[in-house]
Every structure is written in structure tokens, then in C-alpha cells.
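1. I would like the atomic coordinates for the input below:
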Amino acid sequence: MLENLEINLIVKKELSQLVNKHKKLFDKFDNKTVAISGATGLIGGQMVLSFALYNQLYGKNVNIIALIRNNEKAKNLFGKLYSSISFIEADVREITKIEHSIDIIFHTAAVTQSSFMVEYPVDTLDIMYQGTKRLLEIARQHRSQFVYISSMEAFGITDPNKSIIKEEDIGYIDLTSIRSTYSEGKRVCELLTTAYAAQYNLKTHNVRLAQSFGPGSDRNDNRVFSYFANSALQNKDITIKSSGKSMGNYVDIRDAITAILVVSQQGEVGKTYTAVNEDSTMSIDELALLVSTRFSSKKSKVIIENNEIEKQKFAPDTTMKLSSKKLRTIGWHPDYTITNMFDDMISSWR
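-> Below is the predicted model of the structure:
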């Protein structure tokens, strides 16, 4: 049934296993309509694929509406599943209505490239706020549920005296830094969804993801996990342009999907939940050493450059270790480790 779908074989295999293991989560959406923004991005794209594979595997009828900006990219990503999905090709800031009735909107669309955030800070903030408000208005029109996919960058620079950071432990964001448009924008959008819940009685939720990657991640992504892996595979040195001591918090893309679905079904309205695998938390230089050891037998040397100019392109160093305790109390737990994430990501590249 799943043969010749013309999608990445490792992604198909991993997402099919995910759907099989967590079928009860997907069953809740049978005969319902889900709208997913950012549907050619990593999170949105794999959510669309998961629902489409669920339909294929079990003969179910989840109606999928995918919001995209590039139709050709969608065709390449979804292969023969493309015909089973409804698409809206538009800038998320320009969508004013969706004709079909909608039961839930998963808003995953986001700017992800730091270089874009620095070069186009106004656009970065505008895409987040205006896009989220547009989709909240559509949710209001349909009286649909709304799940906003936020980022751990919303925490800012947290209190270094706190060993564990929970959802309410919001820290400092430097409003003089143009790179802050992303982190402050995430905070504003979280607040906006909560405001819609309070004022318009919408069923909204926020899922604050740690850095997510795994099978299906773009090999050309400019974030550290892709750069480290590419360097190690080519036995090239891994250059860290910061102190390397900033703590990294991670969650596998597959665990991120189940977190989003659990929150949509069990989460408290208007609240925020953090998805992270605490066992995968480590400093950036530790992550680089792990990748170098695992994929190049340490032939890739880890070099700390601490470039003050380059550091401005990235989120500031942080000591925070995130907690998923709140999310675990409503039934979620991570299944994949940091080594699973790298192993399966690289397998999907090959």
C-alpha cells in the first residue's frame, strides 16, 4: 500500500512506525479537517506526511489542508501523496479565509534562518505576528481549535541560578538586538493565542519546542546540527563561532509531532507546554564532540573560534536546561535520543 509513493524512504519508514505506534493519537482526527501552515517546512511537512500516511495505512479519512508558499517544493516533498492533500499556496499573512470547514489549525510556519532574521528583522516580526493573527481569525470564523508551534527561544536568557527551566521561567530578551525579533515575536504570538482564548473563547494551545531535527531534516539547513553532521561526514573541522558553552536543548522531530498531538487533545486551553528530551541536553561543544566522534572517529577537530561578529547572527548563549515535566503529566514522553536524531537524519540524507 505504501510502495512507490515517491517520498524519502527513511522518512516514510520512520513516520509509518510513528503512526503505528501512536495510532490512538491519530484516530482522534479521523473524519475531521486539519489545516497545517508551513507545510513544506520540517515540522509542518512531516505532520502532513504523518496524517497522509495514516490515511493510507488504515483507510482513514483525515482531510488535510496544507498551507504552502511553493507548489513545486510541495510536489517534490509529498510525491504521490500530493493528490490526496488540499493545498493553499499563499503568504500566510495574506490568507483571509478558507472555504472548507476546519476542525483544527496547526500553525507551524516560521522563519528559521538566522541570516534572514538579521537581514530582514521587520519581515521576521511581521511574518510571525500577522501570519498568526490571520490564522487565528480563520480559527475564529470556523470556531476551530488552534495550536501554535513556538520555540525555546521564547525563554530568552533565563536565570543562571535555576537548574531547571519550566514554562513560566521566562528570561531576558535584549530589545536592542535585531536578532531578538524572532524570540520576542514568538512570545508575542504565544500571548496572542492566549488572548484569543480569553476574549473569543477559542480553544488555543502553545507548544514550545526545543531545537527539533531528525529524519527528513534539510541537509542544506544552516543550523548547527546540520553543519556539524555535514562537517563530520566529510572529515572537516567543526568550527564553533561562539564560546561553545551555551546549553543546547533538543527534541526529535517525531517526538515533536506526538507532543503537538498530545497537547491538542489533552492540553489546557490557553496554556504553553515545552517539548524537550532532557537526556539530550548538552552544551554546543559537547554536541560537536559527539558528532565528531560518532561520524568521523574524531578526524573532524572541534575548533572554538568565539567570533564576536558572527555571534550576533545567533541566539545569545544560555545556561538553561529545559523541563518537559508539564507535558509529561498529560501523557507525553520522548522516544528518541540525540544519537537517534543524528543517525536517522543522516540515513535520510543518504
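
2. from here on, contacts and neighbour counts on C-alpha atoms
-> Will do.

3. surely Thr204 and Gln145 touch.
-> Yes. Thr204 is within contact range of Gln145, at 6.0 Å (criterion: C-alpha atoms under 8 Å).

4. who's more crowded, those two?
-> Thr204 (30 against 21; other C-alpha atoms under 10 Å).

5. leaving out chain neighbours, which residue sits closest to the more buried one?
-> Sequence neighbours aside, Phe146 is the residue nearest to Thr204 in space, at 4.6 Å (criterion: C-alpha to C-alpha, 6 or more residues apart in numbering).

6. for the one you found, give me its contacts.
-> By C-alpha atoms under 8 Å, 6 or more residues apart in numbering, the residues touching Phe146 are Ile104, Ile105, Phe106, His107, Leu136, Ala139, Leu202, Lys203, Thr204, His205.

7. so it sits in a helix?
-> No. If the criterion is DSSP: H, G, I helix; E, B strand; the rest coil, then Phe146 is strand and not within a helix.

8. helix/strand/coil for Ile36?
-> Going by three-state DSSP, the secondary structure assigned to Ile36 is strand.

9. another for comparison:
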Amino acid sequence: MNFVEQRPGEPQQVGYTKERVLVTGGAGFIGSHLCERLLAEGAEVLCVDNYYTGRRDNIRALLDDPSFEVLRHDVTFPLYTEVDRIYNLACPASPVHYQFDPVQTTKTSVLGAVNMLGLAKRLKVPILQASTSEVYGDPAVHPQQEGYWGNVNPIGIRSCYDEGKRCAETLFFDYHRQHRVDIKVVRIFNTYGPHMHPEDGRVVSNFIVQALTGQPITLYGDGTQTRSFCYVDDLVDGLMRMMGSASQTTGPVNLGNPDEFTMRELADMVRELVGSAVPIVHRPLPADDPRQRKPDIATARETLGWTPKVKLREGLGRTIAYFDALLSDAPRGAEMVALSA
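-> As a prediction, this is how the structure comes out:
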């Protein structure tokens, strides 16, 4: 991979030669967008997914590209292949999916990290770990900086994901110190956009599907808890900039949009953009659900020259259009309505 010289603060310009890039979780929400972007930049892409939450529809448009290869594989088992770079995105990321089989979720984070790090060590190639803002738990520091160690319940219902990702980070840095593996660790904050799973239980997809199908919008708690939402194109740009950064840039680096919204503000914006007057119903706040979540992205700005560009209203408009088209497909739409009821 060749990187063009740039001045600080300028956008990273990446010129790919025909490198072979492995993306685990490549049929998932973020992974599918990353695969598409890598192909556009001239890479050969090996997409690995076990389709637990990833969907073939997400990568259908890429299947005829001769530079794109798909392998059905579970990262909890070793993978033997030859690649030049590795993006490790494999893991269910929404509470509905990662709590369904919490033991497997932990295995995916921990054993998946061991197997991908082992591959990177053998091949002597750089590897990027998609970690998460959930490593901060229900934060006592706001906004969250990378130096904050977090406030995580180690035995709660979210622990399979939170602690699994924390352990994966530990493994990445131990492989770096002990085996000199070239690692990159990013902590991804709430991300949204096309290819989100319509039944993933995340707030953006929940609100949009409910509004489009005329169902009441479910608001957990009093609606004053906050999140910061990053559009997927911005997030993918950050991932690629991180992979292209200097070898000494290991992270962790926060990637997210620092614009903060309450859940009630998000619900009202979705209803406005959909043009729906569906009511809002309140439900109890789930256990260990963070009250605040906002990234401090000073490190990403200074190190990667990265700042998200897509505002929430614009990104929601694109995402609503995606779900509207998806729901217009009669058989699939009927199934989604039933599942979200």
C-alpha cells in the first residue's frame, strides 16, 4: 500500500497497489462498507464472515468483482491464508445479537483476536482491531478520552461484549510488546447508515423501522440519555486512515462523531424526517445502559487528520431512504414488521 505525502491536517490520500486485504466480519454493517471502499481504492479483498449477523445482501453488489473473494469462516477457529493487511471487525455489536449467545460473543472477541493476531504474526503484516466505546462502560468521565480506563460491570448482561473487547485490546498490545506485531486499535462509537441490520435493536434502526411501519417509537428510560452518532462513510474513512498511519501509531484511537444528542432529540428528528406522527412510548432503561456517550476525538484529529463530515440530519436521511427501500420489498418487509412488533 502506498501513501502519498501530506501536510498535517490534510485528508489522507491512499493509493492502493494490488495488496490483498483481509476483512473479518466483512459481510456485516461496517465491514461491507469497508470492503466496498477497499475495492474502490484498488485492493484485492478477502471477506470472511460466518453470517451470524452479517448478511450476503450487504455484499451482493461486490460478488462479481474479480478482486473480491468471500470465505464463510468463524474466527474462533484458526484461519490459514496469505494477505498483506488485516482488519478484524468480526463480532456481533448490538445488544440483541451479542446477548443472544453471550459465551460465543466472548469467544469471538477473545479467540478471534488470538487467531487473527497469530496470522498477523506469522505473515508479519499490520492488523487493525475494531474495538468499541463500550470499553468505557457507563462512563464517569465525559467526554471519553482514550486514557480513561472505564467503568464496566464485569458480570452484567453486557459484559460478554464489553469485557470481550477489553480483553481483545489487551491481547493486541501484548502481541505488540511481546512479538512486535504491527497493531492498530480503534474504539468505535455509535455508527449508523445503510446495511444496518433491521432487527439489531440499535436505537437508530429501531426508531427508523418503527416510524416507517407506523409503530410507536420505543424510548427507553426518560429519553435524556445521550449518544453521539457517526455516519458509516466517515467511520470507514477513519479506519483506513488508521491503517495507513505510521507504524508507531498503535492507538487506541477514538472514532466517532462528537455531536451529542439525547434519545428524545433523535426520536423527534426521525419522526420529522419520515413525516410520521407515531407516538412515543417509554420502557424501563436496560441494565448497565450508559447514561452518556461522547467521544473526545482530539487524538484522531491530530494523528490521523480525521474529523467526521456528515451531520446527523443528512446521515439519517440517507439511512431512512435505505430502510424505506428495504421495507418496500413485500416478503422481507412483512417479516421485519413482525419481528420488530
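
10. quick check: TM-score for this pair?
-> Here the superposed chains carry a TM-score of 0.84, computed using TM-score structural alignment, normalised by the length of structure 2; 311 aligned residues with a C-alpha RMSD of 2.3 Å.

11. how long is stretch 273-290 of structure 1 end to end?
-> 28 Å (C-alpha to C-alpha, to the nearest Å).

12. Arg294 of structure 1 maps to what in structure 2?
-> Arg294 of structure 1 maps onto Leu273 in structure 2, with residues paired by TM-score structural alignment.

13. next: Ser226 of structure 1.
-> Under the alignment (TM-score structural alignment), Ser226 of structure 1 maps onto Ser205 of structure 2.

14. repeat that for Asp344 of structure 1.
-> Using TM-score structural alignment, Asp344 of structure 1 lines up with Arg318 in structure 2.

15. what's near enough to touch that match?
-> Arg318 of structure 2 touches Gly193, Pro194, counting by C-alpha under 8 Å, 6+ apart.

16. work out for me the element it sits within.
-> Using DSSP states H and E, the element containing Arg318 of structure 2 is helix 312-327.

17. any figure for the gap between the residue of structure 2 most remote from its centre and Tyr192 of structure 2?
-> Farthest-out residue of structure 2 from its mean C-alpha position, per C-alpha atoms, centre = their mean: Ala277, at 30.4 Å. For Ala277 of structure 2, the distance to Tyr192 of structure 2 (C-alpha to C-alpha) stands at 23 Å.

18. contacting residues around the residue nearest the centre of structure 1?
-> Compute the mean C-alpha point of structure 1, and by C-alpha atoms, centre = their mean the closest residue is Ile43, 4.7 Å away. Going by C-alpha under 8 Å, 6+ apart, Ile43 of structure 1 touches Thr108, Ile253, Ala256, Ile257.

19. what of Ser245 of structure 2?
-> The contact partners of Ser245 of structure 2, by C-alpha under 8 Å, 6+ apart, come to Thr303, Leu304.

20. quick revisit: in the contacts of Ile43 of structure 1, find the pair that's most separated.
-> Farthest-apart pair in these is Thr108 and Ile253; separation 12.6 Å (C-alpha to C-alpha).

21. who has more neighbours, those two?
-> Ile253 (26 against 23).

22. closest one of the contacts of Phe146 of structure 1 to Ile309 of structure 1?
-> His107 (33.0 Å).

23. surely that closest one touches Ile36?
-> Yes. The criterion here is C-alpha under 8 Å, and His107 of structure 1 meets it with Ile36 at 6.0 Å.

24. what ranges does the stretch 201-350 of structure 1 have for its helices?
-> Counting by DSSP state H, counting those that start in this stretch, the stretch 201-350 of structure 1 has helices at residues 224-233, 253-266, 284-296, 308-311, 325-328, 338-349.

25. okay, these in TSV with distance to Lys97 of structure 1 next?
-> Converted to TSV, the helices of the stretch 201-350 of structure 1 look like this (distance: least, C-alpha to C-alpha, whole Å):
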stretch	distance to Lys97 of structure 1
helix 224-233	36
helix 253-266	22
helix 284-296	43
helix 308-311	40
helix 325-328	32
helix 338-349	36
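
26. of all those helices, which one is nearest Ala198 of structure 1?
-> helix 253-266 (17.2 Å).

27. for the closest one, give me the average deviation versus structure 2.
-> Here helix 253-266 of structure 1, set against structure 2 after superposition, deviates by a mean of 0.9 Å using mean C-alpha distance after the TM-score superposition for structure 1.

28. next, the residue nearest to the centre of structure 1: secondary structure please.
-> Assignment for Ile43 of structure 1 (three-state DSSP): helix.

29. check Lys121 of structure 2 too.
-> Secondary structure, three-state DSSP: Lys121 of structure 2 is helix.

30. distance of it relative to Val48 of structure 2?
-> Where Val48 of structure 2 is concerned, Lys121 of structure 2 sits at a distance of 19 Å (C-alpha to C-alpha).

31. give me the more crowded residue out of those two.
-> More crowded of Lys121 of structure 2 and Val48, by other C-alpha under 10 Å: Val48, with 26 against 18.

32. what is the aligned counterpart of that one in structure 1?
-> Alignment note (TM-score structural alignment): Val48 of structure 2 maps to Leu67 of structure 1.

33. contact partners of the helix or strand that match falls within?
-> Element membership for Leu67 of structure 1, per DSSP H and E: strand 63-68. The contact list for strand 63-68 of structure 1 (C-alpha under 8 Å, 6+ apart) reads 31-40, 48, 51-52, 74, 85-92.

34. in terms of contact, does Met282 of structure 1 touch Gly248 like I think?
-> Yes. Counting by C-alpha under 8 Å, Met282 of structure 1 does reach Gly248; the two are 5.4 Å apart.

35. ok, the two, which is more surrounded?
-> Legend: neighbour count by other C-alpha under 10 Å for Met282 of structure 1 and Gly248, higher for Gly248 (22 against 19).

36. which one in structure 2 is aligned with the more buried one?
-> So Gly248 of structure 1 corresponds to Arg227, using TM-score structural alignment.
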